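In: One predicted model, sequence on top.
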Amino acid sequence: MGLFDVFKKSKSEENSNKNEILVPVNGELLNIESVPDQVFSTKMMGDGFGINPSDGNILSPVSGTVEMIFDTKHAIGLKTDEGLEVLIHIGIDTVGLQGEGFEVLVKALDRVKAGDKLINMDLDFIKKNAKSHISAVIFTNLEENKAVKVLPGKVHAKEENRIEIL
């Protein structure tokens, strides 16, 4: 072991952080089946989780690249360096708001770290003008033998160890 090796992370430490999924917003973490939209609750687009946000600060649950931002600002697609695709869909039937109530803070191809701020949402506006403010985070390309496990309940943004891919 060299002099500076003490400061290097071990391979197991590096790998454990690669699959880290942070809570993206303050609120209540929900099982995906609790999202009030069949496209999400029946896992048509993939497994994931729901969140009932208590504020409008939407953070990245993973580190990676911003792959796409919907023109209507209600959804954003991310991709981790390991190839995991993540769709954050804010609210239900929010596409009809045509971007009103959303301020996107990143652009396509930006690199983000887990916990970086992605979108400001006007929560009061969304509650008044959308079918639901409950949001979905979907892993759209999980391997067939993989599943998302969550520990439902009250959560804080950037909280760890509440969402896991098994």
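Out: Alright, I've got the coordinates. Residues are numbered from 1 along each chain as shown.
In: going forward, measure contacts and count neighbours with C-alpha atoms only.
Out: OK.
In: what about the strands in the chain?
Out: 27-31, 47-53, 57-59, 64-69, 75-79, 85-89, 102-104, 111-112, 117-121, 135-139, 148-150, 153-155, 163-165 (DSSP state E).
In: correct me, but residue 116 touches residue 60?
Out: Yes - in this structure residue 116 lies within contact range of residue 60 using CA atoms under 8 Å: 5.5 Å.
In: try this one side by side with the last:
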Amino acid sequence: MGLFDIFKKKKADDTAKATTELKGIVSPTNGELLEITAVPDEVFSQKMMGDGFAIKSNDGLVVSPVSGNVEMVFDTKHAIGLKTADGIEVLIHMGIDTVNLKGEGFEIFVKAGDKVKAGDKLAKMDLPFIIENAKSDITPVIFTNLKEEQSIKVSTGSVSAKEENRIEII
């Protein structure tokens, strides 16, 4: 499933693109690392778009959780799609119902086509504005094309941006 097809149902053969292992996943912010089931939106919490994890930033800075290419930056600046060299697609959706903010509250530091390394700065969220004007400032990070037998394991709790060994594909 391509990042542009994020709202389409997964097909079994689409998940075969992802490799069995991705090394070097880092925390994308300073704050709290959460299970995907903690996201206050059924599309994400019930893994309809894929498995992943969530973050609740305490400073609004979002860095890339993986090395790869920036595949897309939504016009509304609320989401960024990445693709690793192994073909794993990662969607970072900053906040819940933030598409309605029409780009306000977000500063983006990358564009489609850019290469990034895990830990590179992607975006800055204006947390007070997002908390005031959106459903939630919790950010789901979704791996949209994992194999059916793969899942995400997270060590929840307080986390620092770029922290390693807290998120893994199993």
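Out: Alright, I've got the coordinates. Only a predicted model underlies this, so the values are computations on that prediction, with no experimental measurement involved.
In: After superposition, what's the TM-score here?
Out: Remark: TM-score between the superposed chains equals 0.89 [TM-score structural alignment, normalised by the length of structure 1]; 150 aligned residues with a CA RMSD of 1.0 Å.
In: re the thing from before, quick one: closest of the strands of structure 1 to residue 37 of structure 1.
Out: For these, proximity to residue 37 of structure 1 was assessed by CA to CA; strand 135-139 is nearest, at 9.4 Å.
In: hang on, the earlier thing: of residue 116 and residue 60 of structure 1, who's got more company?
Out: residue 60 (26 against 18; other CA atoms under 10 Å).
In: I'd like the strands of structure 1 written out as JSON lines, with mean neighbour count and distance to residue 15 of structure 1 added.
Out: Shown next, in JSON lines, are the strands of structure 1 (neighbours: other CA atoms under 10 Å; distance: least, CA to CA, whole Å):
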{"stretch": "strand 27-31", "mean neighbour count": "20", "distance to residue 15 of structure 1": "25"}
{"stretch": "strand 47-53", "mean neighbour count": "26", "distance to residue 15 of structure 1": "21"}
{"stretch": "strand 57-59", "mean neighbour count": "21", "distance to residue 15 of structure 1": "22"}
{"stretch": "strand 64-69", "mean neighbour count": "20", "distance to residue 15 of structure 1": "15"}
{"stretch": "strand 75-79", "mean neighbour count": "23", "distance to residue 15 of structure 1": "17"}
{"stretch": "strand 85-89", "mean neighbour count": "22", "distance to residue 15 of structure 1": "18"}
{"stretch": "strand 102-104", "mean neighbour count": "18", "distance to residue 15 of structure 1": "30"}
{"stretch": "strand 111-112", "mean neighbour count": "18", "distance to residue 15 of structure 1": "18"}
{"stretch": "strand 117-121", "mean neighbour count": "20", "distance to residue 15 of structure 1": "24"}
{"stretch": "strand 135-139", "mean neighbour count": "25", "distance to residue 15 of structure 1": "19"}
{"stretch": "strand 148-150", "mean neighbour count": "17", "distance to residue 15 of structure 1": "18"}
{"stretch": "strand 153-155", "mean neighbour count": "16", "distance to residue 15 of structure 1": "25"}
{"stretch": "strand 163-165", "mean neighbour count": "17", "distance to residue 15 of structure 1": "14"}
